[in-house]
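Participant: Sequence plus predicted model, see below.
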Amino acid sequence: MKQNILIKNAKIVNEGKIVEGDILIEGDYIKKIDTSISVKSADMNVIDVEGNYVLPGMIDDQVHFREPGLTHKANIETESKAALAGGITSFIEMPNTNPQTTTVDKLEEKFAIAAQSSYANYSFMFGGTNDNLEEILKVNPKTVAGLKLFLGSSTGNMLVDDPKVIEKIFSSTDMVISVHCEDEATIKDNFAKYKAEYGDDIPMDKHPLIRSEEACYLSSSKAIELARKTGARLHVFHLSTGKETKLFSNKIPLKDKKITAEVCIHHLWFSDEDYAKKGSHIKWNPAVKTSKDRDQLWKALLDDRIDVIATDHAPHTLEEKSNPYTSAPSGGPLVQHALVALLECYHQGKIKLEKIVEKACHNPAILFNVEKRGYIREGYYADLVIADLNSPWTVNKSNILYKCGWSPFEGNTFKSRITHTFVNGQLAYNNFKVLNVKAGQRLTFNR
């Protein structure tokens, strides 16, 4: 039987406000929120947070946990533990595993794995290809987060590059269609130019010139044009350029938007100036670009043209990352350090706590119609994070929880730390220790 929990003396960050109060958790749910709650019960676990901040658990709409098939890099168990340490209580995982999640049978196999091993709440994207429309139409939108299309290069046959197929998919489903937008022909031309000059050892700082602003803009603008034509519900993942931000609107509420956008932590934190020091450890697709791009992404995030903050957590081993440019894979681990990085940006005066919660908790819940999560509300699941904003710590090998064992933030000292994470009313993480509590549940959707 679950122990009921009373969180006392919290600063509750929720729905655009910070209020002082207490939170009573009974079973999976938040039972009561009030300025002061007193409960006389022998089985009540009272946690006095002494004025620290309580946030809804983050909902990360884009992760790659590498299971099945790529588990030498990561798996659902290890990465969901790291997510809890980073204040992420729910994740949506991508379809480019091995085998790829492009049939309903393979999708359900992943759900079965997560049911056994995930420490956080979970859902999965279904993958579109040039030839699986029949499978796409079998997917139940009430039980699956959405559809993912790679409109730029990806592993195996997941590149969707037939314009007729893309239009057919856009016209045939009411699900949220999340897209990776980079124009393949542009990238190939750029790559050929630098390969001719440097061979395999292309300098890492050429990555944003190969996977260029033009490649991103060309692809995302085409996807948006097609969404407008077909009426599709389009979500553009991981914007990396200032130019692309001009394609999005802040004129209507998120719940009414048909075309939405996401930005990832690494595009808000790093710039092309960091390649000299970080090398392949910040090699992502789309590429980290200029400080001007970063500034424009921040501006679009704060004025609501960009709706969601996510991680695109995509780990590879250090051995893989140590290869020359042409064989060093793109992607890096981020879930454990996402929220503390955002809190660092709060300390730097770049963003308010209320805005962090809006973009990383509320908005993913709205965008994907996640049921009873993403907010601190009575009757909602008790997915909660307690953060101490004045407790510095430094990222190093000994406290990294990713299976790959490294982080692009290594050596960085963060001012804030996550002290507690609750999943469905159970304390699952406490002060640098993931507890042996697999409380994660399959996400459900109000559709």
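Facilitator: Alright, I've got the coordinates.

Participant: From here on, just use CA atoms for contacts and neighbour counts.
Facilitator: Fine.

Participant: Does the helix ranked longest in the chain pack against any helices or strands, and if so which?
Facilitator: When secondary structure is assigned using DSSP state H, the longest helix within the chain turns out to be helix 213-230. In terms of contacts (3 or more CA pairs under 8 Å, 6 or more residues apart in numbering; DSSP states H and E), helix 213-230 is packed against helix 163-172, helix 184-198, strand 234-236, helix 242-245.

Participant: next one: that helix to chain centre, how far?
Facilitator: Its chain's C-alpha centre lies 22 Å from the corresponding centre of helix 213-230 when counted by CA atoms, centre = their mean, to the nearest Å.

Participant: buried stuff in that helix?
Facilitator: Across helix 213-230, burial judged by 16 or more other CA atoms under 10 Å covers 213-221, 223-224, 226-227.

Participant: Please work out which residues outside that helix touch it.
Facilitator: 151-152, 167, 170-171, 181-184, 186-187, 233-234, 236, 240-241, 243-244, 247, 259, 286 (CA atoms under 8 Å, 6 or more residues apart in numbering).

Participant: what about versus this one:
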Amino acid sequence: MTTLLIRNARLVNEGQIRAGDLLIRDGRIDKIGSSICGAADEEIDADGDWLLPGMIDDQVHFREPGLTHKGSIASESAAAVAGGITSFMDMPNTRPPTLSLAALQEKKAIAAGSAHANYAFHFGAANDNLAAVAALDPCAVAGIKVFMGASTGNLLVDDPAVLERLFACAPTLLIAHCEDTPSITVNEEKWRKTHGDAVPLSAHPLIRDAEACYRSSSLAVALARQHRTRLHVLHLSTARELALFEDRPLAEKHITAEVCVHHLLFDDADYARLGSHLKCNPAVKTRADRDALRQALAGNRLDVIGTDHAPHTLAEKAAGYFQAPAGLPLAQDALPALMELVHDGCIDLPTLVAKTSHRVADLFRIAERGYLREGYWADLVLLGPRPPAAAPAPILSRCGWSPFAGRRWRSEVRSTIVSGQLAWHRGQLHAACRGQALAFLR
């Protein structure tokens, strides 16, 4: 059995920060103590850096199969571990979309051979695959994804009767992208009348506006209440939507909500600088919306933080408003970007760890991950102050760009450990690291 000992760390776990050491043996946390005696096969002197459970990202688009010119499970999981993400859950809008067990198994096989982080996959719901959804083994998927708004292919579920049946029959967690397509279509036509195809990118949050989000998310919440569905609403982007969710502990809720990195770090003033590089769905909205989402992190209305990492090539992003695809590559900046909220006093570090690790593991009922506990898998991140003169790390996402280009974070990921293996250390990817399939206790 191999051992790795991390000394002189500040362990951040379950609401507390305390100095200590942590010993990993054969992939799992073997011992946590104030001072662990003895030698190990490998040692890391944390020198006072924070040691926390790695981020579990509940929403990524790693583009494989079928869209690998944008990214692959290998390339995007490399970016993820550099950003402090030790586990990811990938979305179904690949080619082919993950609407069948065969497509699901193909993605799992690809990940088993190439993922640098631990992995799981969401199953897609469509207007014509409810029988496959209803027959799912709850432990075989992370969740069931429903696009209650515009999407690609046949992943959009816009038939009211199908939505009713889906909410009634979903055998496990239903996760929803909520935007109202008819509202968006009306707004698009208004802008086309005055600008033709040359609609400015600054119009994106006015086209995919707060009303479109609220109409869809309120419908999803109403259906979940009616059918007692276990519902998780993705990437809230507006202050108004927060009122739909209860400020109660996670264990007391069957309807939960996620917020994403970009809706916490950007606002509509950034479209002037970033243009299509900030185009995402749902749109980044006003400073007031951003600030309300930040404030809600301190309570329990927002349960987890994800990235919605969604790479596109620079050539694709260079197209006009209607042609440029929506989505941002965010994984490599995940924890350093979120640490800015800690440095600015928006939230404390134990709360950030709860929203990126503890609560994600609890919400999805992931076995033996998400905490610093003896016997649990060693999914860990060492975070420390970023040296002022440090050069930016090379972008590992295949698309080769970041909306955060030029931003200098105050923290950096020193090391990322995935299932006991070094995946990222001292600015270098350990390419031999392979993640494991996440197990669910359902």
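Facilitator: In hand now; what should we look at? All values reported here derive from a predicted model rather than from experimental measurement.

Participant: And the TM-score between them?
Facilitator: In this superposition the chains share a TM-score of 0.98, using TM-score structural alignment, normalised by the length of structure 2; 442 aligned residues with a CA RMSD of 1.2 Å.

Participant: Make TSV out of the helices and strands packed on helix 213-230 of structure 1 and add mean neighbour count and distance to Phe65 of structure 1.
Facilitator: What follows is those, written out as TSV (neighbours: other CA atoms under 10 Å; distance: least, CA to CA, whole Å):
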stretch	mean neighbour count	distance to Phe65 of structure 1
helix 163-172	16	26
helix 184-198	15	25
strand 234-236	24	20
helix 242-245	20	28
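
Participant: Those: which one's closest to Val63 of structure 1?
Facilitator: Nearest to Val63 of structure 1 among those is strand 234-236; the distance by CA to CA comes to 14.6 Å.

Participant: Need the contact partners of that closest one.
Facilitator: Contacts made with strand 234-236 of structure 1 from outside it, assessed by CA under 8 Å, 6+ apart, are listed as 176-181, 220, 224, 227, 258-262.

Participant: Report the aligned residue range of structure 2 for that strand.
Facilitator: Residues 231-233 of structure 2 are where strand 234-236 of structure 1 aligns, taking TM-score structural alignment as the criterion.

Participant: Thr260 of structure 1: neighbour count?
Facilitator: Other residues within reach of Thr260 of structure 1, judged by other CA atoms under 10 Å, total 24.

Participant: what do we get in structure 2 for it?
Facilitator: With the correspondence set by TM-score structural alignment, Thr260 of structure 1 lines up against Thr256 in structure 2.

Participant: is it true that that match lies in a helix?
Facilitator: No. Going by DSSP: H, G, I helix; E, B strand; the rest coil, the assignment for Thr256 of structure 2 is strand, not a helix.

Participant: which residues does it contact?
Facilitator: Taking CA under 8 Å, 6+ apart as the contact definition, Thr256 of structure 2 lies against 231-233, 245, 250, 301-303.

Participant: Could you do Met339 of structure 2 as well?
Facilitator: 349, 410-411.

Participant: Highest neighbour count among the residues you listed?
Facilitator: Leu349 (22 neighbours).

Participant: mind listing the strands for the stretch 51-200 of structure 1?
Facilitator: If DSSP state E, counting those that start in this stretch is used as the criterion, the strands of the stretch 51-200 of structure 1 fall at 53-56, 58-63, 88-93, 121-127, 146-150, 177-180.

Participant: Also the stretch 251-400 of structure 2?
Facilitator: Assigned by DSSP E, counting those that start in this stretch, the stretch 251-400 of structure 2 shows strands spanning 255-260, 304-306, 380-385.

Participant: which one of those is the most hemmed in?
Facilitator: Of all the strands of the stretch 251-400 of structure 2, strand 304-306 carries the top mean neighbour count, a mean of 29, counting by mean count of other CA atoms under 10 Å.

Participant: residues in structure 1 aligned with it?
Facilitator: Applying TM-score structural alignment, one finds that strand 304-306 of structure 2 aligns to the residue range 308-310 of structure 1.

Participant: How about stretch 60-79 of structure 2?
Facilitator: The alignment places stretch 60-79 of structure 2 over residues 63-82 of structure 1 (TM-score structural alignment).

Participant: And for stretch 21-35 of structure 2?
Facilitator: Structural correspondence for stretch 21-35 of structure 2: residues 22-36 of structure 1, per TM-score structural alignment.

Participant: what's stretch 141-153 of structure 2 in contact with?
Facilitator: Residues external to stretch 141-153 of structure 2 that are found in contact with it (CA under 8 Å, 6+ apart): 89, 91-93, 120-126, 133, 155-158, 170, 172-181, 216, 364, 440.

Participant: How far away from the center of its chain is that stretch?
Facilitator: Mean-position distance between stretch 141-153 of structure 2 and its chain equals 15 Å (CA atoms, centre = their mean).

Participant: Could you give the residue range in structure 1 aligned to it?
Facilitator: Going by TM-score structural alignment: stretch 141-153 of structure 2 matches residues 144-156.

Participant: Could you do stretch 421-441 of structure 2 as well?
Facilitator: Equivalent residues of stretch 421-441 of structure 2 are located at 426-446 in structure 1, counting by TM-score structural alignment.

Participant: buried set for the matching stretch?
Facilitator: Taking 16+ other CA under 10 Å as the neighbour-count basis, stretch 426-446 of structure 1 is seen to contain the buried residues 426-430, 434, 438-444.

Participant: That stretch: end-to-end distance?
Facilitator: Between the opening and closing residues of stretch 426-446 of structure 1 there is a gap of 24 Å (CA to CA, to the nearest Å).

Participant: Also stretch 123-131 of structure 1?
Facilitator: Counting by CA to CA, you get 23 Å between the two ends of stretch 123-131 of structure 1.

Participant: same question, stretch 278-297 of structure 1
Facilitator: Using CA to CA, one end of stretch 278-297 of structure 1 lies 21 Å from the other.

Participant: same check, this time on stretch 220-237 of structure 2
Facilitator: Across stretch 220-237 of structure 2, first to last residue, CA to CA, it's 15 Å.

Participant: and it, how far from the chain's centre?
Facilitator: The gap between the average C-alpha position of stretch 220-237 of structure 2 and the chain average comes to 18 Å, counting by CA atoms, centre = their mean.
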